[in-house]
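Undergrad: When you get a sec, could you give me coordinates for this:
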Amino acid sequence: MDKTIFRHLCNELKRLHLLKEDNGIISVEKAIGIMLFIVKHNVDYWLTAHRFQHSLETIQRRFRHALRVIHALECLIIRPDVDAVELPHSLRGNEKYYP
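TA: The predicted structure follows:
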């Protein structure tokens, strides 16, 4: 992920009050970084705790919370197109995409 996109994501999460500092221990940027590190590299909590120098409980708690926040963000970003009245015929006729 590009640095500007990462910063924009963190700023949006702060602006929408979806994610905030954890008593000054873990910043929003670090929480999102932890979540992205686990998801991208498919690593366990122990390796992540070692890399970010926090306890397993802190890593697990912040990962789950950041993942829930990203999931909640999809309701605000992903919306159906208001101009799309119906599905294209290529999708409607294919049972794989339109059962």
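
Undergrad: from here on, contacts and neighbour counts on C-alpha atoms
TA: Will do.

Undergrad: For the longest helix seen in the chain, buried residues please.
TA: Scanning the chain for the helix with the most residues, using DSSP state H, yields helix 56-77. The neighbour-count check on helix 56-77 (16 or more other CA atoms under 10 Å) flags Leu56, Thr58, Ile59, Gln60, Arg62, Phe63, His65, Ala66, Leu67, Val69, Ile70 as buried.

Undergrad: Break down the protein into its helices, ranges please.
TA: Going by DSSP H, the chain shows helices at 3-15, 28-41, 45-52, 56-77, 89-92.

Undergrad: structure for this one too, so we can compare:
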Amino acid sequence: MPGEALTNRPREHIMALTNKSRTAIYTALSDIIEEEALEEMLTNFPAREIDEPVTRDFLAAQMSDLRGEMTQMESRLQDRLATQTRWMVAMIVAAPTVTVALQAYFT
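TA: A predicted model of the protein is given here:
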């Protein structure tokens, strides 16, 4: 069936083909399979670890981690904004009192 795994091993344990392995497979199968079909088949096997497609489970785990980090960041931002707002309100309330006290002191 298309898209069905050829092995029961989790995708994380499947490694990319080395150039040596890729060449050996190509050489061994080139007598029995057309060159174009063989090249198509080998394109489904990543040549480097970075070329491996991302699995849905891996992506879901990464997104979950990202959502958790974003929630923590939102909480920190809310705390900082609340602290800043309290400080600004205190300054607004204190400024006239300080101004009157300074005016009384210097007159």
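
Undergrad: what's the TM-score here?
TA: Scored against TM-score structural alignment, normalised by the length of the first structure, the superposed chains reach a TM-score of 0.31; 55 aligned residues with a CA RMSD of 4.0 Å.

Undergrad: ok, back up a step: got the angle for the longest helix of the first structure vs helix 3-15?
TA: Relative orientation of helix 56-77 of the first structure and helix 3-15, computed by axes from the mean of the first three to the mean of the last three CA atoms, to 10 degrees: 90 degrees.

Undergrad: so what secondary structure elements neighbour helix 56-77 of the first structure?
TA: Contact here means 3 or more CA pairs under 8 Å, 6 or more residues apart in numbering; DSSP states H and E; on that basis helix 56-77 of the first structure packs against helix 28-41, helix 45-52.

Undergrad: Out of those, indicate the one that is most buried.
TA: Mean neighbour count (mean count of other CA atoms under 10 Å) peaks for helix 28-41 among these, with a mean of 18.

Undergrad: Tell me which other helices or strands that one touches.
TA: Judged by 3+ CA pairs under 8 Å, 6+ apart, helix 28-41 of the first structure is in contact with helix 3-15, helix 45-52, helix 56-77.

Undergrad: how far away is Leu81 of the second structure from Gly68 of the second structure?
TA: Distance, Leu81 of the second structure to Gly68 of the second structure, using CA to CA, to the nearest Å: 20 Å.

Undergrad: let me fix that: Thr85 of the second structure
TA: Taken as CA to CA, the span from Thr85 of the second structure to Gly68 of the second structure is 26 Å.

Undergrad: again, but for Ser21 of the second structure
TA: Here Ser21 of the second structure is placed at a distance of 41 Å from Gly68 of the second structure (CA to CA).
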